[in-house]
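Undergrad: My questions are about this predicted structure, shown below with the sequence.
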Amino acid sequence: MKPFTESGASDHSPEAELPGRSGPFATTEAEPRDVGPVRTSYAPDRDGDPDPGEIVWTWVPYEENDGRGKDRPVLVVAREPAGTLLAVQLSSKRHDRDHEWVPIGVGPWDQRGRESWVDVDRVLRIHDEGMRREACALDRGRFDRVVTRLRERYGWR
């Protein structure tokens, strides 16, 4: 895992130093129906690397794809054969009646103890080196609830 550091150099903003923001390990949007066979798994391992079932922090570009985004938690749902991972973003904004969002409740990924939702409409591709930190492992029941919705929506296994 690449440690989070701020360069302090005048030609680099601290935001540019966030893992996953740019370069070969940038977080990108994946087309979930075109990624090939996806086998989701629950395999959290508190080893500093992102694993399926874990919530990790990385840079997430805004949907407008205009270069803006923010550092946020994502739930890792699968590892791809090339070593990249597929993940879905979390939000503390209420999405009670929105079918594209799965409620997962509260957890240590949110220091303010707010309820969270997972967006199954948007799948992200992340890299081990593009992650800032592990937050926690999501329990198996909540993970399975998210994965069930992803399988229904995209035909994953």
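TA: Everything's here; your move.
Undergrad: alpha carbons only for contacts and neighbour counts from here, please
TA: Will do.
Undergrad: Show me where the chain has its strands.
TA: For the chain, applying DSSP state E gives strands covering 28-30, 54-61, 69-79, 85-91, 101-105, 116-126, 131-137.
Undergrad: Buried deepest among those strands, which one?
TA: strand 54-61 (a mean of 25; mean count of other C-alpha atoms under 10 Å).
Undergrad: Just the residues contacting it, thanks.
TA: 18-21, 26-28, 44, 50, 67-76, 89, 109, 130-138 (C-alpha atoms under 8 Å, 6 or more residues apart in numbering).
Undergrad: Report the angle between it and strand 85-91.
TA: Interaxial angle of strand 54-61 relative to strand 85-91 (axes from the mean of the first three to the mean of the last three C-alpha atoms, to 10 degrees): 80 degrees.
Undergrad: and the angle for strand 54-61 with strand 131-137?
TA: Going by the same axes, to 10 degrees, strand 54-61 makes 140 degrees with strand 131-137.
Undergrad: so strand 54-61 versus strand 116-126, what angle?
TA: Angle, strand 54-61 to strand 116-126, by the same axes, to 10 degrees: 70 degrees.
Undergrad: so who does Gly105 touch?
TA: Residues counted as contacts of Gly105 (C-alpha under 8 Å, 6+ apart) are 114-117.
Undergrad: cutoff 6 Å now
TA: Contact analysis of Gly105 by C-alpha atoms under 6 Å, 6 or more residues apart in numbering lists 115-116.
Undergrad: putting a second one here so we can go through both:
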Amino acid sequence: MRLFKKFRRSEGNSASNHHDGRMSRFLRRNFSTQGNLDEGLQLLNEYLGLTAANSHLTMSGDETVKAPTQAHARAVIYAPDMDGQADPGEVVWVNIRTQKNGELELRSVLIIGRRKHTLLGLLISSNADFNDSPNWIRIGSGPWEQEGNEAYIRLDKVLEVPESEIQRRGVSMPERRYDLIAARLRSDYGWH
């Protein structure tokens, strides 16, 4: 701050050339760029743990909890908003184990609610065996299924997922399909 005041006082003086030189040297020495923007972003990503080398650290375990749907009965609304938080109606991707002691799989999940920083979601699957199961309903194809197959959503289990463990891709369930899911949650599982 003192240097800035000194520089401002000297602007009108003939001796300002001397101070301009000092200021220029000061600015070059302390504020010159080293490398380029890509290198800076790479360093920042490494520091934040967002590089491929660190990806095993961020998504290393199955942090999801599976619970009966009735245990989470609450108001169900459609409110997708591609802001900072995942909202009901959005489809997100989560690393989960679908079988006991199985490998982690990146699976699509429909968000139906939240509890602070924990999201409540329903598992989406393209397994046609679920077509006749009373705990699953058909939701059709969409961006939640990479190969364009018909998909189904599980209603009897809610996944509790830490919001920090999801991947967002800007996908939301169409409102009419979400309304069908909400109607089943209300009629069969005590949601309102």
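TA: Arrived safely. Here the structure is a predicted model, which is why all the values come from computation and not from measurement.
Undergrad: hang on, the earlier thing: mind checking which of the strands of structure 1 is nearest Ser7 of structure 1?
TA: Closest approach to Ser7 of structure 1 among these (C-alpha to C-alpha): strand 131-137, 14.9 Å.
Undergrad: ok, average deviation of that closest one from structure 2?
TA: Overlaying structure 2 shows strand 131-137 of structure 1 at a mean distance of 1.9 Å from the equivalent residues (mean C-alpha distance after the TM-score superposition for structure 1).
Undergrad: circling back to that earlier point, distance to Ser7 of structure 1 for the strands of structure 1 - can I get that in a markdown table?
TA: Below are those laid out as a markdown table (distance: least, C-alpha to C-alpha, whole Å):
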| stretch | distance to Ser7 of structure 1 |
| --- | --- |
| strand 28-30 | 24 |
| strand 54-61 | 17 |
| strand 69-79 | 17 |
| strand 85-91 | 27 |
| strand 101-105 | 35 |
| strand 116-126 | 23 |
| strand 131-137 | 15 |
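Undergrad: Of all those, which one comes closest to Leu150 of structure 1?
TA: Leu150 of structure 1 lies closest to strand 116-126 among these, at 6.2 Å (C-alpha to C-alpha).
Undergrad: Quick one: the residues in structure 2 that the closest one pairs up with.
TA: With TM-score structural alignment applied, strand 116-126 of structure 1 matches the range 151-161 in structure 2.
Undergrad: From Ala71 of structure 2, how far off is the counterpart of Gly155 of structure 1 in structure 2?
TA: Aligned counterpart of Gly155 of structure 1 in structure 2: Gly190 (TM-score structural alignment). Remark: distance between Gly190 of structure 2 and Ala71 of structure 2 (C-alpha to C-alpha, to the nearest Å) = 9 Å.
Undergrad: In terms of packing, which of those two has more residues around it?
TA: Gly190 (15 against 12; other C-alpha atoms under 10 Å).
Undergrad: Give me the spatial nearest neighbour of that one, chain neighbours excluded.
TA: Nearest in space to Gly190 of structure 2, with sequence neighbours left out and distances taken as C-alpha to C-alpha, 6 or more residues apart in numbering, is Ala73 at 5.8 Å.
Undergrad: Trp59 of structure 1 too?
TA: Asp71 (4.2 Å).
Undergrad: To which residue of structure 2 is that neighbour aligned?
TA: Counting by TM-score structural alignment, Asp71 of structure 1 corresponds to Leu106 in structure 2.
Undergrad: For Glu90 of structure 2, see how far away that match is.
TA: As judged by C-alpha to C-alpha, Leu106 of structure 2 and Glu90 of structure 2 stand 16 Å apart.
Undergrad: now the helices: where do they sit in structure 2?
TA: For structure 2, helices defined by DSSP state H occupy the ranges 2-9, 16-31, 37-48, 55-58, 175-189.
Undergrad: looking at those helices, which is buried most?
TA: helix 175-189 (a mean of 16).
Undergrad: Phe4 of structure 1 versus Arg145 of structure 1, what's the distance?
TA: 31 Å.
Undergrad: roughly how far apart are the equivalent of Arg145 of structure 1 over in structure 2 and Ser187 of structure 2?
TA: Aligned counterpart of Arg145 of structure 1 in structure 2: Leu180 (TM-score structural alignment). Note on Leu180 of structure 2: its distance to Ser187 of structure 2, by C-alpha to C-alpha, is 11 Å.
Undergrad: ok, Arg125 of structure 1 touching Ala26?
TA: No: in this structure, Arg125 of structure 1 is not within contact of Ala26 by C-alpha atoms under 6 Å, at 8.5 Å.
Undergrad: Tell me the counterpart of Val106 of structure 1 in structure 2.
TA: Following TM-score structural alignment, the counterpart assigned to Val106 of structure 1 within structure 2 is Ser141.
Undergrad: Once you drop chain neighbours, what's closest to its match?
TA: Nearest residue to Ser141 of structure 2, sequence neighbours excluded (C-alpha to C-alpha, 6+ apart): Glu150, at 4.6 Å.
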